[in-house]
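[1] model this:
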Amino acid sequence: MAAYLVIKLLVLGLIHLVFVQGIKGCFDEERKALLEFKAFVKSDGQDADHLLPSWVNEPEDDCCQWERVECNSTTGHVIKLSLSNTRQFDVFSSSLYDPQNSWHLNISLFQPFRELRSLNLSFNVIAGWIQNKGKL
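    From the prediction side, this is the model:
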């Protein structure tokens, strides 16, 4: 009878941890990496606060709720980033194709994302080639 009670308490404790507490959003290192990307966009002279307004530097903030971010509902890790068109250009301007406007992206910004499966960087005027190195 005592063993049954102990097992029942352990199961209830586990249920409480998983369902009541739940996954509290993204991991701190992933949240920090997203904020570094936002800072990178700002350093390029873009209005990142306008482009990514929900990306705020508050420790309790859940980056899984930020726009352009999708997380695994089980693990809480970021699995998808939709970062297309984070550089605002006038598409009719000739300066869009000026090499001076090219973006030299530091791909190491994305290393903390262990479960990232989809990364959309289209329409950002990225310069150079990104070689296929297998898994990062």
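[2] For the rest of this, base every contact and every neighbour count on C-alpha atoms.
    Fine.
[3] Spell out the residue ranges of the helices in this protein.
    2-15, 28-43, 48-51 (DSSP state H).
[4] Just name whatever secondary elements the strand ranked longest in the chain is in contact with.
    Identified as the longest strand of the chain according to DSSP state E is strand 78-82. With contacts defined as 3 or more C-alpha pairs under 8 Å, 6 or more residues apart in numbering; DSSP states H and E, strand 78-82 has these neighbours: strand 69-71, strand 118-120.
[5] thinking again about what came up before, with Ser108 as the reference, name the closest of the helices of the chain.
    Ser108 sits nearest to helix 28-43 of all the helices of the chain, at 9.6 Å, using C-alpha to C-alpha.
[6] for comparison, sequence B:
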Amino acid sequence: MGKFLLWVLILVMVVNTLSCLGCLEEERIALLHVNTHILNTTYGNSLDSWVEDKMSDCCKWSRVTCSNITGRVIGLYLSFVSYERVENWYINATVYLPFKHLNSLDLTRNNIAGVVENGGFDKLSKLRNLKELDLSYNNLNRNIFSSLSHLLSLKELYLDENPLDSPHNNSDNIGHERLSGLNNLEILHMRSTKMEENNVLSALNLKDFINLKDLDISENKFQSFEPIKGIGGREMFLKHLC
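    Got it, this is the predicted structure:
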């Protein structure tokens, strides 16, 4: 019993020590790289607390959430960080790869129109703890589906208010990919994305989404939703399909 209590005490001391360390140096440097990428691409941002100071605890920086136990970065909330007059921003998703424990990534309202070469969202598949990705209110087209389909760890995906069926300057053709393979996904929101498919299954391979519980594809122009109802014998919460 005495040895057991000793090990419990050691464990508590280790946990308390880790929780007081602040963010890891490697992740502090990685956050500065993210900041540099945003600055170089959008000519400005609102990350004033992200400073080059080794004494600065990046877990206390704005828009960053760290684990209370490990000190690892688990959440990045980077909405509205692009300079407001930038019409299109092409991001490099690889800048987020150092955050091995990242659970949530919010990139809403940044005028993101796509990704740089070899920097697609499929790279985020290496982040096995990533559960939530929010790309709402950007300028992404449907070509994004092919890379997002690699993110098998996702439980929540938000693509609201992206012109998914609209080409951009760097696209000769509108993509016709389907979102598929996300068998851990529980929430999928694609409200008001200008999609005009005859059948919703032309855009979403819902048979793959075996855990999907909450689907919002409202304010689009799908002609048919019939296959959704009771697909695979599952109950699903559908929001305003028409």
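[7] re earlier: for the helices of the first structure, give me TSV that also has distance to Lys135 of the first structure and mean neighbour count.
    As requested, those are exported to TSV (distance: least, C-alpha to C-alpha, whole Å; neighbours: other C-alpha atoms under 10 Å):
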stretch	distance to Lys135 of the first structure	mean neighbour count
helix 2-15	34	11
helix 28-43	18	18
helix 48-51	29	15
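[8] As a markdown table, the ones you listed with distance to Cys63 of the first structure would be great.
    Compiled in a markdown table, the helices of the first structure are given as follows (distance: least, C-alpha to C-alpha, whole Å):
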| stretch | distance to Cys63 of the first structure |
| --- | --- |
| helix 2-15 | 25 |
| helix 28-43 | 6 |
| helix 48-51 | 15 |
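[9] related to what we said a few turns ago, most tightly packed of the helices and strands packed on strand 78-82 of the first structure?
    Neighbour counts (mean count of other C-alpha atoms under 10 Å) averaged over each of these peak at strand 69-71, with a mean of 19.
[10] What range does it cover in the second structure?
    The aligned range for strand 69-71 of the first structure in the second structure is 64-66, by TM-score structural alignment.
[11] compared with the first structure, how much does that stretch deviate?
    Following the fit onto the first structure, the mean deviation recorded for stretch 64-66 of the second structure is 0.5 Å by mean C-alpha distance after the TM-score superposition for the first structure.
[12] Leu119 of the first structure matches what in the second structure?
    By TM-score structural alignment, Leu119 of the first structure lines up with Leu105 in the second structure.
[13] Was I right to think that match contacts Leu157?
    No - applying C-alpha atoms under 8 Å as the test, Leu105 of the second structure and Leu157 come out as separate, 10.1 Å apart.
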